[in-house]
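Chemist: coordinates only, sequence not included:
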């Protein structure tokens, strides 16, 4: 994995709560969507959550039953990097 991709994985897995974290996660989500790694409807959830730093977009995806493939990729990254 190249450095830019690794950095975007780190950003998109930023825990909710930190100031500007929602916007940072959204920027990383745009990166993954442009690469074709994320569905547009998943990106839309990240966009909605971008101004809500305390909101976890993955929790929203689960509640709305969207983005199962994306959630699986996130979980695989977290297991592999932790």
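Modeler: On my side now, so go ahead. Predicted model, so just to flag it, every value in this text is computed and none were measured.
Chemist: contacts and neighbour counts: CA atoms only from here.
Modeler: Fine.
Chemist: which residues of this structure fall in helices?
Modeler: 3-12, 21-34, 40-49, 57-63, 68-81 (DSSP state H).
Chemist: Most tightly packed of those helices?
Modeler: When the helices of the chain are scored by mean count of other C-alpha atoms under 10 Å, the highest mean neighbour count falls to helix 21-34 (a mean of 21).
Chemist: Pasting the second one now:
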């Protein structure tokens, strides 16, 4: 069972679920991805997708993860909590 997110986790969750197309959103999502990776909630392969897309504000990381069939656990979490 997952623990209740703390206030910092909630802020980072809002950032990582920013919609594509917002200026600097890719970089912001990557920063939040590093936060979740550091907490052990994201694997290295998934983090690498966020890193690669950091300069591509219009790309949706979830779409890329699905396309390359990686990050299943992270995609499940996104689906559960919205994003």
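Modeler: Ah, there it is. Owing to the predicted nature of the structure, the values given are computational and were not obtained by experimental measurement.
Chemist: Apart from its neighbours in sequence, what residue is nearest residue 52 of the first structure?
Modeler: Spatial nearest neighbour of residue 52 of the first structure, excluding adjacent residues (C-alpha to C-alpha, 6 or more residues apart in numbering): residue 22 at 5.9 Å.
Chemist: Report the separation between the one you found and residue 80 of the first structure.
Modeler: 23 Å (C-alpha to C-alpha, to the nearest Å).
Chemist: Enumerate every residue touching the residue nearest in space to the middle of the first structure.
Modeler: For the first structure, the residue sitting closest to the mean C-alpha position, by C-alpha atoms, centre = their mean, is residue 12 at 4.2 Å. Contact analysis of residue 12 of the first structure by C-alpha atoms under 8 Å, 6 or more residues apart in numbering lists 24, 25, 26, 28, 29.
Chemist: Matching it against the second structure, which residue comes up?
Modeler: Aligned by TM-score structural alignment, residue 12 of the first structure pairs with residue 16 of the second structure.
Chemist: what do you get for residue 24 of the first structure?
Modeler: So, by TM-score structural alignment, residue 24 of the first structure is matched to residue 28.
Chemist: Ignoring the adjacent residues along the chain, who's closest to that match?
Modeler: residue 15 (6.4 Å).
Chemist: In contact with the one you found: list those residues for me.
Modeler: Taking C-alpha under 8 Å, 6+ apart, one finds 28, 29, 32 in contact with residue 15 of the second structure.
Chemist: so which of those comes closest to residue 8 of the second structure?
Modeler: Checking those against residue 8 of the second structure with C-alpha to C-alpha, the nearest one is residue 32 at 10.3 Å.
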